[in-house]
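Engineer: the sequence and its predicted three-dimensional model are supplied below.
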Amino acid sequence: MNIGQAAKHTGLSAKMIRYYEAIDLLPHAGRSESGYRQYSSSDLHRLAFIKRARDLGFSLEEVGRLLAMWQDKQRASADVKALAEQHIAALERKIAEMAALRDTLAELAATCQGNDRPDCPILQGLEHGTCCAGSP
C-alpha cells in the first residue's frame, strides 16, 4: 500500500506518516521499484495505534513509550497503567486550568455592559493583568 492509501486507511495525512517515520515512531517504509513508500498491514496497525494514542492526547514521547511497551510482551501491565494514570493527572490539571480561564473570562464578560461606551472591563482586565488565573 502506498502512502496515499495508507493515509486514507488510517485517517492520517501523508505528511504525518512521513513525520512519524522521521522520528522513528514508525519503521522506515520499504520502497517499490519506482521509489514509492510501501506500507504493510503491520505498519497500518502501528499507525492506527499511534493515531488512537495521539487522539487520547498522549505526547509523541509518551506514544514512543507506549509503542515500546506494546511490543514488549514481557512488560508488566502496571507500567502501562502508570503511564496512563500520569496522563490522566496531566489532563485533569489542564481541565482545571481551562475551567479557571473560562470562569475568569465569563466574570469579565458579565461585568462588561456591551454597549456603545468605550469603557470595557475585559480590556481593563487584560491591561492590568487582573484577567487571568494565576496572574500577579
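Structural biologist: That came in fine, so what should we check first? Numbering: from 1, shown residues only.

Engineer: can we go C-alpha only for contacts and neighbour counts from here?
Structural biologist: Will do.

Engineer: would you mind listing the buried residues in the longest helix seen in the chain?
Structural biologist: Determined from DSSP state H, the single longest helix within the chain is helix 77-111. For helix 77-111, burial by neighbour count (16 or more other Cα atoms under 10 Å) applies to His87, Leu101, Thr104, Leu105, Leu108.

Engineer: any chance of those residues in TSV, plus distance to Ala78?
Structural biologist: Output for the buried residues of helix 77-111, formatted as TSV (distance: Cα to Cα, whole Å):
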residue	distance to Ala78
His87	14
Leu101	35
Thr104	39
Leu105	40
Leu108	45
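
Engineer: on that earlier part again, by contact count, what packs against the longest helix of the chain?
Structural biologist: helix 60-71, helix 121-128 (3 or more Cα pairs under 8 Å, 6 or more residues apart in numbering; DSSP states H and E).

Engineer: hold the first one in mind and look at this next one:
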Amino acid sequence: MRIGELSEATGVDTETIRYYERSGLLQAPERQANGYRAYGPVHLERLSFIRHCRALDMPLADVQRLLGFVDQPQADCGDINRLIDEQLIRVRARLKSMRALEKQLTTLRTHCEAGHTASNCGILQELVSAAHGEACACHTAPSSES
C-alpha cells in the first residue's frame, strides 16, 4: 500500500508517518520501481501501535522504548510497568492542574452576568486587572481541595 492508504487506514497524517520513519519509530518501507513507498502489514501494525500509544498521550521517547519491547518479546516487563507508572504520574499531575484551571475559570465566570456591555463586564475587568499585575480572585493560588 502507498503512504496515503496507510494514512487512511490508521488515521495518521502522511507527514507524521514520514517523521516516524526519519526518527526510527517506523521502519522505512521498500521503494517500488516508480519510487513510491510500498508499505505492508508490518507497517500498518506498528503504526497502529504507535498511534494508540500517542492516543494515551505517551511521549515519543516512551513509545520508542515500548517498541523496543515489542521487538524483544523475551525482555522482562518490569520496565514496561515503570513506564506506564510514570505516565500515570504525568496524567494525574495534568488532571490536578486542569482541576485548578477549572476552578479559576469558574471563579472568573461569577464576575459577570449576561446583559451587560463589554465596558462593564466583570470578567473583562478581572482579566484586565490581572494583565496589569493586580490581584484578582481568579488568580488566587488553588486550594488543596482537589
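Structural biologist: Yes, it's here. Keep in mind it's a predicted model, so treat the numbers as computed, not measured.

Engineer: quantify their similarity with the TM-score.
Structural biologist: The TM-score (TM-score structural alignment, normalised by the length of the first structure) is 0.88; 135 aligned residues with a Cα RMSD of 2.0 Å.

Engineer: how far off centre is the longest helix of the first structure?
Structural biologist: Distance, stretch centre to chain centre, for helix 77-111 of the first structure: 14 Å (Cα atoms, centre = their mean, to the nearest Å).

Engineer: what's the mean distance for that helix versus the second structure?
Structural biologist: Here the mean offset of helix 77-111 of the first structure against the second structure after fitting is 0.8 Å, by mean Cα distance after the TM-score superposition for the first structure.

Engineer: SS state for Glu21 of the first structure?
Structural biologist: helix (DSSP: H, G, I helix; E, B strand; the rest coil).

Engineer: quick one: it from Pro27 of the first structure, how far?
Structural biologist: Using Cα to Cα, to the nearest Å, Glu21 of the first structure is found at 6 Å from Pro27 of the first structure.

Engineer: repeat for Leu66 of the first structure
Structural biologist: 15 Å.

Engineer: and the two? Which one has more around it.
Structural biologist: Leu66 (20 against 13; other Cα atoms under 10 Å).

Engineer: so that one is in contact with Val80, correct?
Structural biologist: Yes: if you go by Cα atoms under 8 Å, Leu66 of the first structure and Val80 touch, sitting 7.2 Å apart.

Engineer: could I get the helices and strands packed on helix 77-111 of the first structure as TSV with distance to Ala48 of the first structure?
Structural biologist: Formatted as TSV, those follow (distance: least, Cα to Cα, whole Å):
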stretch	distance to Ala48 of the first structure
helix 60-71	11
helix 121-128	43
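
Engineer: do you know which of those lies nearest Gly114 of the first structure?
Structural biologist: Between Gly114 of the first structure and these, the tightest spacing by Cα to Cα is seen for helix 121-128, at 9.9 Å.
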